[in-house]
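Asks: Sharing a model prediction with you, sequence too.
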Amino acid sequence: MHYKGVLRKMQTELGRPIQYYMLFEDNYLNVNQVLNKEITLNFIKFQCLNCGKDLPIFRQGFCKSCFFETPSAGDWIMRPELSTAHLGKEDRDLDYEKKVQLQPHIVYLANSSNIKVGVTRKSQVPTRWIDQGAHEAIEIVEVPNRYLAGITEVALKDHIGDKTNWRKMLTNDVDDEDLVSWRNKLKAYIPAEANEYFIEHNQETHLEFPVLEYPKKVKSLNLTKTPNYKGVLMGIKGQYLMFQDNTVFNVRGSEGYYVSLGIN
């Protein structure tokens, strides 16, 4: 089987285990079905997810020019506390920003390598947790816009981390935590504006990833440095493919790369 197209983050479907799909222009691949098979991955060219041009990818699948122009790469994406659509203030495109920012958002705790706080649109639960490789997660507050979620995250970051150690996550060097207890402890630090949105009675969500064998020590595949790769797929976690030789490949981190993918 051979596939060809531009890489985008894998689509997921909640299950035991989670199902992963790579979508191409004319076809798709259920990645779970090729576990324990040899995969070949060949980099052909760049294809910016916004303009479609063969230009080096700068960040988030965009060439440098598009990254600084497209509304879907505004600073408020990574820093939701900078959201201004609730004030009617435009960053790059107010209609787009209203559409994304003025909808229910969740502040959550997720445990991928350690407990971290994060923000996502309600419609992205549990997709966001899956993308981060979290084996357990819980919602803390549900607020009506991105700004309130952002200022809540900032307040909680003083008391708990907001980063994932991706190497620990991929080697499964993780511990289970009592996220209900953590949620209750952090309630005292929620800003007054978001206090009424605290979620009092909910339980952890547990996630199961399709992994036959975890790598012992990870080495990351960069297609610009190694444009041709072959390896046996042993697992999928977060947005990473994990291979028998301890190589890991971040599909989402390689968005905008046009590749050919073969299954032997």
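Replies: Yes, it's here.

Asks: C-alpha from now on. contacts and neighbour counts both.
Replies: Noted.

Asks: And for F249, the neighbour number?
Replies: Residues contacting F249 under the criterion other CA atoms under 10 Å number 20.

Asks: same for the strand or helix carrying it, what does it pack against?
Replies: Here F249 sits within strand 247-250, counting by DSSP states H and E. Secondary-structure packing of strand 247-250 (3 or more CA pairs under 8 Å, 6 or more residues apart in numbering; DSSP states H and E): strand 219-220, strand 240-243.

Asks: another structure for you, compare them:
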Amino acid sequence: MQYEGVLRKMQTEIGSPIQYYMLFENDFLNVNQVLDKQLQIDFLKHQCLNCGLDKPIFRQGFCKSCFFEIPATGDWIMRPELSTAHLDKEDRDLAYEKKVQLQPHIVYLANSSNIKVGVTRKSQIPTRWIDQGAHEAIEIVEVPNRYLAGITEVALKDHIGDKTNWRKMLTNNADDEDLVTWRNNLKKYIPEEAAAYFIESNSETNLEFPVLAYPSKVKSLNLDKTPSFTSKLKGIKGQYLIFEDNTVFNVRSNEGYYVALTIK
């Protein structure tokens, strides 16, 4: 069986375990059904997720010119504290920025390789946690816009990390933590502007990933260097495919790559 199309971030559905889907133009694949089967990945060309042209991918699935022009890749995406739509100030496209920035946002703690603080739109819970490979997570603050979430994250980063060790996450080498205690201990560091939005009485969410075997160590598949790859799929965690030879493939970091997937 073969599927062909441009790679995009896998879609997910909460469950025990989480269900993963690759969506193509005229078809989709439930990736869970490929577990313990041989999967061949062949890189055919690039296809920018914005202009659709066969141009080298620069970042986030976009060619270089699109990345520096479209509103979906503004600096405020990675640094929410730079959001300005609440001030009616435009970065690249004010209508788009208002649509994304002026909606409820969550500041959260997630544990994938270690406890980290992060920001996402409320509508992206628990998808954001799944994409990060977090086995447990909890909301700290729910605010009405992206700016308030951003300044809260910046304040909390002085007291807790904001990065995931992807190698540690993929080897499943992370201890369980009491996230309620962590949330309560961090309350005093929340900026005054966001203090009223602190969430007092929630519990952590636990997530189960479809993994038959974790790698003892990891080596990353680079399609530019290895345009054809075949191995048995042993798991899916975060946005990674895990193969039995310890190779891992980050689907999200390969958005914009047009591939053929063959299930053997």
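Replies: Thanks, I have the structure now. Bear in mind the structure is a predicted one, so any value in this text is a computation, not a measurement.

Asks: average gap between the strand holding F249 of the first structure and the second structure?
Replies: Compared with the second structure after the fit, strand 247-250 of the first structure shows a mean deviation of 0.1 Å (mean CA distance after the TM-score superposition for the first structure).

Asks: how distant is that strand from the center of its chain?
Replies: Centroid separation for strand 247-250 of the first structure versus its chain: 15 Å, with CA atoms, centre = their mean, to the nearest Å.

Asks: List the contacts of that strand.
Replies: Here strand 247-250 of the first structure makes contact (CA atoms under 8 Å, 6 or more residues apart in numbering) with 215, 218-222, 239-242.

Asks: ok, now with 10 Å
Replies: By CA atoms under 10 Å, 6 or more residues apart in numbering, the surrounding residues in contact with strand 247-250 of the first structure are 9, 167, 170, 215, 217-223, 229-233, 235-243.

Asks: and what of stretch 70-87 of the first structure?
Replies: In contact with stretch 70-87 of the first structure (CA under 10 Å, 6+ apart) are residues 50-51, 59-62, 66-68, 89-102, 119-120, 144-154.

Asks: Out of those residues, list just those in helices.
Replies: Those of the contacts of stretch 70-87 of the first structure mapping onto helices are 66-67, 94-101, 146-154, per DSSP state H.

Asks: Only whichever of those are buried, select them in PyMOL.
Replies: Paste this into PyMOL to select the buried members of those, with burial taken from 16 or more other CA atoms under 10 Å:
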select buried, resi 66+67+94+97+98+100+101+146+147+148+149+150+151+152+153+154
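
Asks: Let me see the contact set for C48 of the second structure.
Replies: Taking CA under 10 Å, 6+ apart as the criterion, C48 of the second structure is in contact with 6, 54-64, 66-67, 255-258.

Asks: and with 7 Å instead?
Replies: Each residue near C48 of the second structure by CA atoms under 7 Å, 6 or more residues apart in numbering is listed here: 54-55, 57, 61-63, 256.

Asks: With E208 of the second structure instead?
Replies: Residues in contact with E208 of the second structure (CA under 7 Å, 6+ apart) are 16-18, 135.

Asks: Now, the contacts of C48 of the second structure that are in strands?
Replies: 57, 62-63 (DSSP state E).

Asks: ok, so of these, who is nearest L207 of the second structure?
Replies: Checking these against L207 of the second structure by CA to CA gives F62 as the nearest, at 30.3 Å.

Asks: Which residue comes closest to that closest one once chain neighbours are left out?
Replies: With CA to CA, 6 or more residues apart in numbering as the criterion, F62 of the second structure has its nearest non-adjacent residue at 4.8 Å, and that residue is C48.

Asks: sec struct for that neighbour, please.
Replies: Assigned state for C48 of the second structure: coil (three-state reduction, DSSP: H, G, I helix; E, B strand; the rest coil).

Asks: how near is it to Y258 of the second structure?
Replies: 9 Å (CA to CA, to the nearest Å).

Asks: ok, and what's touching stretch 11-27 of the first structure?
Replies: Here stretch 11-27 of the first structure makes contact (CA under 7 Å, 6+ apart) with 4-6, 10, 28-32, 127, 208-210.

Asks: Out of those, which sit inside helices?
Replies: Judged by DSSP H, the subset of those located in helices is T127.

Asks: with the contacts of stretch 11-27 of the first structure in mind, which one is nearest to L41 of the first structure?
Replies: For the contacts of stretch 11-27 of the first structure, the nearest to L41 of the first structure is K4 (9.8 Å; CA to CA).

Asks: For that closest one, give me its contacts.
Replies: Applying CA under 7 Å, 6+ apart, the residues near K4 of the first structure are 24, 259-261.

Asks: rerun that using 8 Å as the cut-off
Replies: With contact set as CA under 8 Å, 6+ apart, K4 of the first structure has these partners: 24, 258-261.

Asks: What of Q101 of the second structure?
Replies: 83, 85-86, 145-147.

Asks: show me where the stretch 151-264 of the first structure has strands.
Replies: 205-206, 219-220, 228-237, 240-243, 247-250, 257-263 (DSSP state E, counting those that start in this stretch).

Asks: Present the ones you listed as CSV; the columns should include distance to F198 of the first structure.
Replies: Output for the strands of the stretch 151-264 of the first structure, formatted as CSV (distance: least, CA to CA, whole Å):
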stretch, distance to F198 of the first structure
strand 205-206, 17
strand 219-220, 39
strand 228-237, 30
strand 240-243, 32
strand 247-250, 34
strand 257-263, 41
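
Asks: Pick the most buried one from those strands.
Replies: Of all the strands of the stretch 151-264 of the first structure, strand 240-243 has the most neighbours on average by mean count of other CA atoms under 10 Å, namely a mean of 24.
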